[in-house]
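Asker: Just to be clear, the model below is a prediction. Sequence and coordinates:
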Amino acid sequence: MSSAILFPGQASQTPDMRDLVADVRPDLLALATELVGEDPFARVDDGTDYAQPALFCASLAGLATLGETAEAVAGHSLGELAALVAAGSLDEADGLALVALRGRLMQRAGESSGTGGMLAVLGAGDVAGLARRHGVTVANDNAPGQLVLSGDHEALRALGSDARAAGLKTMALGVAGAFHSPHMEPAVEEFARAVEAVEMRQPLIPVYSCVSAARVKDAAEIRFRLVEGITSPVLWRQTLEALHAAGVRRFVETGPGKVLTRLVSRTLDEVEALTARQVAQSRATTSA
């Protein structure tokens, strides 16, 4: 059975993820603290500038506990950088530096705008049509019936009213700005320069981009997709479907948390969806 390892994005944080990093990858914790200027785990809920490097470290710590390889990798938003490290395209230190910069630039872009936010819309309905009518962006297509929208606060409030009137559920997200939308354009130029400056190698295993929902061809495309991802939607449902079409039937999420594991279960039938922690627990039980 072909398998893929998945790396989560923001909102996957768990209370115990720092403990795992300190235990398994203390070197990453030290480097993240140096790059951010303080321990990012202590302020993970204060902004994406802290959350992104913390989650990157936690996902690589989860990978270290997994003890198995896969035929493909994919990452949700910032998780794409961890996936590239796992595939051998990017050195860990370069990946963490890019993630820390990405978080700072996105936080700054959101704060400087001051008018943007994100809204999750759950349920079956024409959410994309609502987004077009209200002038907002579909930022994340996470799973059937689970979209996240980005745009001005006022437009999102009006859309939320219409969505609830149509029987849909909505939830405002506590983020600094309208991520994965044109609101993030101020973050692009500096991030593009940083991506261009690091060494990027041909992946050793297939990497599926959540921006294109397809396998990336080479280092040039990897650079392009990483920069494009700042202002473009996360096509996670379509990425899972592409992996499934390529023969993947076992999906293992590094963690922290199990957000992506749930999204796999919502999107695909007759597949195995596990977290790295579940794999480790199963291995321990088998060997006992």
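Answerer: Yep, that arrived.
Asker: C-alpha only now, for contacts and for neighbours.
Answerer: Fine.
Asker: buried sites along whichever helix or strand R102 is part of?
Answerer: Element membership of R102 [criterion: DSSP states H and E] is helix 92-113. Buried residues in helix 92-113, counted by 16 or more other Cα atoms under 10 Å: 92, 94-110.
Asker: what about the helices in this structure?
Answerer: Using DSSP state H, the helices of the chain run over residues 17-24, 26-36, 48-66, 79-86, 92-113, 127-134, 153-165, 188-197, 219-228, 236-245, 259-267, 276-287.
Asker: Using CSV, lay out the ones you listed together with distance to A72.
Answerer: Below are the helices of the chain laid out as CSV (distance: least, Cα to Cα, whole Å):
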stretch, distance to A72
helix 17-24, 23
helix 26-36, 24
helix 48-66, 14
helix 79-86, 9
helix 92-113, 18
helix 127-134, 30
helix 153-165, 36
helix 188-197, 22
helix 219-228, 15
helix 236-245, 8
helix 259-267, 15
helix 276-287, 15
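Asker: hang on, H183 packs against G151?
Answerer: Yes. Assessed by Cα atoms under 8 Å, H183 is found in contact with G151 at 7.5 Å.
Asker: Give the buried residues for stretch 35-50.
Answerer: Of all the residues in stretch 35-50, those buried under the rule 16+ other Cα under 10 Å are 35-36, 39-41, 44, 47-50.
Asker: Ends of that stretch, what's the gap?
Answerer: The first and last residues of stretch 35-50 sit 10 Å apart, counting by Cα to Cα, to the nearest Å.
Asker: wait, doesn't G151 sit right on V175?
Answerer: No. Using Cα under 8 Å, G151 is not in contact with V175; the gap is 12.0 Å.
Asker: second one coming, line it up with the first:
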Amino acid sequence: MVFPGMGPTGFADIERFATEVPLAWRLFAEADEALGYPVLDRFRRADGDYSEYAQVAFLVTCLALAEWAEHEALPARPGLCTGPSFGGKVAAAYVGSLGFADAVWMTARLARCVADYFSREHRSLVTHSFVRVDPGVAEEMLGELTARGRVADVACRVDRDFFMVTLSADDLPGLEKGIRAAGGLSLYTMRPPMHSPSFARLRERAEKEVLDELEFAEPRLPVISDHDGSLLTTGEQVRNLLLDGFVQRMHWPGTVEALHARGVRTVCVAGPDALFGRVPATTRHFKVVPVGPKRPLLAAAARDAEPRSSRVGESSAERGSAAG
């Protein structure tokens, strides 16, 4: 089971799933209770792609889709789990290291902590993504910046030639020029930035203000680290994975290699995703089962369109499963 990193997610991307699929209703109602406010209503009115409410809604949507997939789309329950970047929060809940309410609370509190931190610290830093640049060339470009004492940290390695780099906005025009000269393509720039050794104080704040309030249980199935591909089997390891995400890069090709080495040949990507289930690093190694917010709606529509006679032979258990 793979939970994707969070990209720009608007309310319209999940509205129908969250309001028309019973499983999603239930989880959003539980999230409302955990936080004391209506998540979807606040998400609808929020500004920005990564608001507290967007992050909670993304978490809940991913978990609801994973549960739906286990009943409707997968031949067996997954034996391993991973979650690049933001997906690590979802993975912690899916494997039971955190209960659902605690995972929702943690996500909201971390979002507030990060927003407050970057309103005061590292205000010039951004994270820029680009593709089609040879790794050696990318290393040279970043090396030129670090040689001048500038921040230029690989935040995410998504594929062989797909990078996200944390650097000063002042240095971004020069980097973009180098990307174009190398035949590459700049994609987007994120604020606030992420995944850099420069954010050690943010890691400390997140631990003290948020994660110290939680207890992490032993996961019911192993988690593959998106930092170094290691196998995580204790609650403490899952906790450290979330904290280390502030200061360590996400390395998706290494995560893929670790999954493949452990015999994984099929991955279910549960959540709104336009990246991790589609990049060659994933598709070259696995059969990908994408389960996004539209899939349960399409499945329900297909069932409703079936002639009644074709459903006569369904058992009550099958009908109950389909309704879930």
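Answerer: Done, it's in. No experiment lies behind these values; they were computed from the predicted model shown.
Asker: Got a TM-score for the pair?
Answerer: After superposition, the two chains reach a TM-score (TM-score structural alignment, normalised by the length of structure 1) of 0.86; 282 aligned residues with a Cα RMSD of 2.7 Å.
Asker: sorry, back to before: between G151 and V175 of structure 1, which contacts overlap?
Answerer: Each of 117-118 lies in contact with both G151 of structure 1 and V175 under the rule Cα atoms under 8 Å, 6 or more residues apart in numbering.
Asker: Could you check which of the two is surrounded by more residues?
Answerer: When G151 of structure 1 and V175 are compared for neighbours, G151 comes out ahead with 27 against 19, by other Cα atoms under 10 Å.
Asker: Would you enumerate the residues in contact with H227 of structure 2?
Answerer: Counting by Cα under 8 Å, 6+ apart, H227 of structure 2 touches 245, 248-252, 254-255.
Asker: With respect to T282 of structure 2, which of those is nearest?
Answerer: The nearest member of the contacts of H227 of structure 2 to T282 of structure 2, counting by Cα to Cα, is W252 at 8.7 Å.
Asker: picking up where we left off before, closest one to Y208 of structure 1 among the helices of structure 1?
Answerer: Between Y208 of structure 1 and the helices of structure 1, the tightest spacing by Cα to Cα is seen for helix 236-245, at 6.9 Å.
Asker: according to the alignment, the closest one goes to what range in structure 2?
Answerer: Alignment of helix 236-245 of structure 1 against structure 2: residues 252-261, by TM-score structural alignment.
Asker: once aligned to structure 1, how far is the matching stretch on average?
Answerer: When structure 1 is overlaid, stretch 252-261 of structure 2 sits 1.1 Å from its aligned residues on average, using mean Cα distance after the TM-score superposition for structure 1.
Asker: Which residue in structure 2 aligns with E92 of structure 1?
Answerer: Looking across to structure 2 (by TM-score structural alignment), E92 of structure 1 lines up with F100.
Asker: contacting residues around the closest residue to that match other than its chain neighbours?
Answerer: Leaving aside its chain neighbours, F100 of structure 2 sits nearest to A93 (5.9 Å; criterion: Cα to Cα, 6 or more residues apart in numbering). Contact analysis of A93 of structure 2 by Cα under 8 Å, 6+ apart lists 63, 99-100, 103.
Asker: Quick check: the spatially closest residue to A97 of structure 1 that is not a sequence neighbour vs A64 of structure 1, distance?
Answerer: Here the nearest residue to A97 of structure 1 in space, its sequence neighbours aside, is L35; by Cα to Cα, 6+ apart that works out to 6.9 Å. Computed as Cα to Cα, the L35 of structure 1 to A64 of structure 1 distance reads 22 Å.
Asker: E111 of structure 1 too?
Answerer: Between E111 of structure 1 and A64 of structure 1 the distance, using Cα to Cα, works out to 35 Å.
Asker: again with R133 of structure 1
Answerer: Shown here: R133 of structure 1 relative to A64 of structure 1, a distance of 45 Å by Cα to Cα.
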